[in-house]
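Participant: Okay, predicted coordinates and the sequence, questions at the end:
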Amino acid sequence: MDMILFIVVAAIVALVIFLFSRQKKRPTAINKPLSFSHAPAPPAVSEAKSPAYGLAEKLKQSLPSQYAELVKKRVLSAHPGMTEREFEWRWLELQRFFILCAVLDRVPMFSKRIDDVWHEMLMFTREYQAFSEKYLGRMLHHAPNVSDDVPMPGERAWFDLVYIELFGRNPYSELLWGPFLRYPVPRQELELFQAPLLATSQDGRFNAWAYEHIPEAKYAIQVMKEKLQDRIERAKHKIHEKPANFSNTDLLMTSAIFFAWNEPEHFDEHMATLDEIKKDRSGSDCSGGFGCTSNYDDSRSSNNDSHHHCSSGSDGGSGSSCNSGSSCSGGSSCSSYEGGGCSS
């Protein structure tokens, strides 16, 4: 009798273990790639607490609503498969790009989809010139590429650093720009932004002309430099509080500077470890590039994307130099593409 009871109990235990193991092996649901099909409405160009808020307001005042509506109609007509919601996100990111052009000396445009909107905006030549001069006090040029494509991780590193500092991180923004924080800012460049140079505008990285002529840009640049200096000092003294996730911009930027300064060879590994956002959410690890620059010395490439830059010169081509560029996340296979540039 005891033997029969033992066998029955053993059989029940074995059955429970079997069923539990089958349940664990059931395939989990695959996360669908992020898309604009069900995207929320985009946020404001800049939050009020951001150092970019003044520039965002100046940009808004420089862009007549009638002009924005003409651009929207032209873009949707040229891209019949694009939804109004996707256009809204592309338009948001183009405006943020223009703000970056007022803050940085050179800004590659790392997104073909955003550059497509910029191209259509340029078709209204008089309106575009009026916008540029009211916003920056000079023409914001979009120049074609005239040189061969070469890697430019340093430019993408600065783009990511300043973009996230000013606007934070959003998965739909990253869907357009490509993965953020995959490259470290070179330590030799960070060393230039220590205390002695904070009060100057001639640092080679931030927009010296805008610093001298646009109060909103000067304020944003000063705040950026102060935060940069503080984070460099923390990195030098090995002071680092690891963020639990990437929702805290301050901790995220502190981490980016800390690893760029102390462990640049493992930067991508460290930042990917911290990143809680799934790599496959966008269905691609590559992004295109276009932008705003004065003296390009490197660039990056992307899958079948074009590449341009913007230039804020006082005349049709003064001060601009063009190079190709693109961005590509680590581990992906990317092809080179045509590009251009802008300078301040």
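Facilitator: Alright, I've got the coordinates.
Participant: When you work out contacts or count neighbours from here on, use the C-alpha atoms and nothing else.
Facilitator: OK.
Participant: Do you have the helices of this structure handy? List them.
Facilitator: 2-25, 53-62, 65-78, 84-103, 112-122, 125-136, 153-167, 171-177, 187-190, 208-213, 215-236, 249-262, 267-274 (DSSP state H).
Participant: Let me have those in a markdown table, extended by mean neighbour count and distance to residue 331.
Facilitator: Shown next, in a markdown table, are the helices of the chain (neighbours: other C-alpha atoms under 10 Å; distance: least, C-alpha to C-alpha, whole Å):
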| stretch | mean neighbour count | distance to residue 331 |
| --- | --- | --- |
| helix 2-25 | 11 | 29 |
| helix 53-62 | 19 | 35 |
| helix 65-78 | 14 | 33 |
| helix 84-103 | 22 | 26 |
| helix 112-122 | 20 | 21 |
| helix 125-136 | 17 | 38 |
| helix 153-167 | 21 | 14 |
| helix 171-177 | 20 | 17 |
| helix 187-190 | 13 | 23 |
| helix 208-213 | 18 | 36 |
| helix 215-236 | 19 | 27 |
| helix 249-262 | 22 | 19 |
| helix 267-274 | 17 | 11 |
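Participant: Structure two is appended below for comparative analysis:
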Amino acid sequence: MGVFLTIAAGAGILFAIVYFSGNGSKKKVLLKENIPDHLGLLDDVPASAILNKLEKSLSYEFINQVKLRFLSEHPEISDDEFEWRLFELKRYFFLNSFIKSTPMFSSKVDEIWHEMLMFTKQYEAFSEKYLGKMLHHTPNLEPEPAPQQRAFFDWVFAQLFEITEYTWQTWGDFFHYPLDQQLLQKIGSLSDDELKQQFFIVTDDNQELVNYLIKQLRSQLKKAQEMYNVDRKGSFERPGLFGDLSGLSLVMVFYSFYYFDEYWDYAQAYAYSHQVQGTSGCSAVFCGSGDINDSHNDGGGHSCSGSSCSSCGGGCSS
């Protein structure tokens, strides 16, 4: 078994350790050094107050207890993978601070949450300090009963966070379900306060962020309507590498609004794109899905080859 170290070009950071077995197959290895800073929040997202409150509410002692117990019960999970799962759980907690309904869509992330709940007093103290109330466990590992909830989760997630390879692998396929068509049709007649009342929990800490999201939604809907007047089938650039995939949000809004019943027939051309022509990296989606069995995939998916996926960012390497 040979061991190879890959150094990210020009950045000087350790990207991955790749193990080759006797038959030449590769195994992906996670490195916690690749976890983005500040929860991977995109530029211009006004969320520093919420982020600071979250970090201050999760004490080192609490997280370390959870980590030690989890790793002792799951010896197959590496220290690095625990840190990546915790990173995505923090993002989930972040969303819970301002979205009224946020089901849990990842079994991997949910396992860390379950472990936290075992430390009852510490978890209650975290919830109270962060949200001022108990953050109850709300699992929903299959999105089929509420696909529009998953769609809204995906849309908000894409406005806020860098989406890494491990993000796709952990949460399953993004942009697979259409947004609520009736909501999109009513947005023009709904005030900001009415939208807030329907979807968000508004506090002094998150008011600027909620306003930002409402502005994004209105802007994307307006762009979709303008595009429809020019091209009724829509015309979008396919996403390139990992990172800011908020551009796929416009794809979601356009086909949800105009082709709700045929949403996936159209959206999959962009969400499930092959390797981008003329780039050395992978398509935004299926390099990131990792193991197809980990995602909520129900057809049409493609994965990158190991050679092309090695250049994709964010957590995994092959």
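Facilitator: Right, received. Where do you want to start? Computed from a predicted structure; not experimentally measured.
Participant: re the thing from before, could you redo the helices of the first structure as CSV and give each row distance to residue 330 of the first structure?
Facilitator: Shown next, in CSV, are those (distance: least, C-alpha to C-alpha, whole Å):
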stretch, distance to residue 330 of the first structure
helix 2-25, 31
helix 53-62, 32
helix 65-78, 31
helix 84-103, 23
helix 112-122, 19
helix 125-136, 35
helix 153-167, 11
helix 171-177, 15
helix 187-190, 20
helix 208-213, 32
helix 215-236, 24
helix 249-262, 16
helix 267-274, 8
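Participant: Ok, which of those comes nearest residue 287 of the first structure?
Facilitator: Proximity to residue 287 of the first structure (C-alpha to C-alpha) singles out helix 171-177 among the helices of the first structure, at 6.1 Å.
Participant: That closest one maps to which residues in the second structure?
Facilitator: With TM-score structural alignment applied, helix 171-177 of the first structure matches the range 165-171 in the second structure.
Participant: measure the aligned partner of residue 79 of the second structure in the first structure to residue 52 of the first structure for me?
Facilitator: Using TM-score structural alignment, the partner of residue 79 of the second structure in the first structure is residue 84. Distance from residue 84 of the first structure to residue 52 of the first structure, counting by C-alpha to C-alpha, to the nearest Å: 26 Å.
Participant: and residue 197 of the second structure, how many residues sit next to it?
Facilitator: Burial of residue 197 of the second structure is recorded as 12 neighbouring residues (other C-alpha atoms under 10 Å).
Participant: Distance of it relative to residue 191 of the second structure?
Facilitator: 10 Å.
Participant: quick one on the thing from earlier: what about the match of helix 171-177 of the first structure, how far off from the first structure?
Facilitator: In this overlay with the first structure, the average offset of stretch 165-171 of the second structure from its partner residues is 0.8 Å by mean C-alpha distance after the TM-score superposition for the first structure.
Participant: just to revisit the earlier point, quick one: closest of the helices of the first structure to residue 327 of the first structure.
Facilitator: The nearest among these, by C-alpha to C-alpha, is helix 153-167 at 6.9 Å.
Participant: what about the closest one, how far off from the second structure?
Facilitator: Mean for helix 153-167 of the first structure is 0.9 Å (mean C-alpha distance after the TM-score superposition for the first structure).
Participant: and the angle from that helix to helix 215-236?
Facilitator: Counting by axes from the mean of the first three to the mean of the last three C-alpha atoms, to 10 degrees, helix 153-167 of the first structure lies at 110 degrees to helix 215-236.
Participant: Map residue 49 of the second structure onto the first structure.
Facilitator: Taking TM-score structural alignment as the criterion, the aligned counterpart of residue 49 of the second structure in the first structure is residue 54.
Participant: Setting aside sequence neighbours, what's the nearest residue to its match?
Facilitator: Nearest residue to residue 54 of the first structure in three dimensions, chain neighbours excluded: residue 216, at 5.2 Å (C-alpha to C-alpha, 6 or more residues apart in numbering).
Participant: I am finished for the moment; much appreciated.
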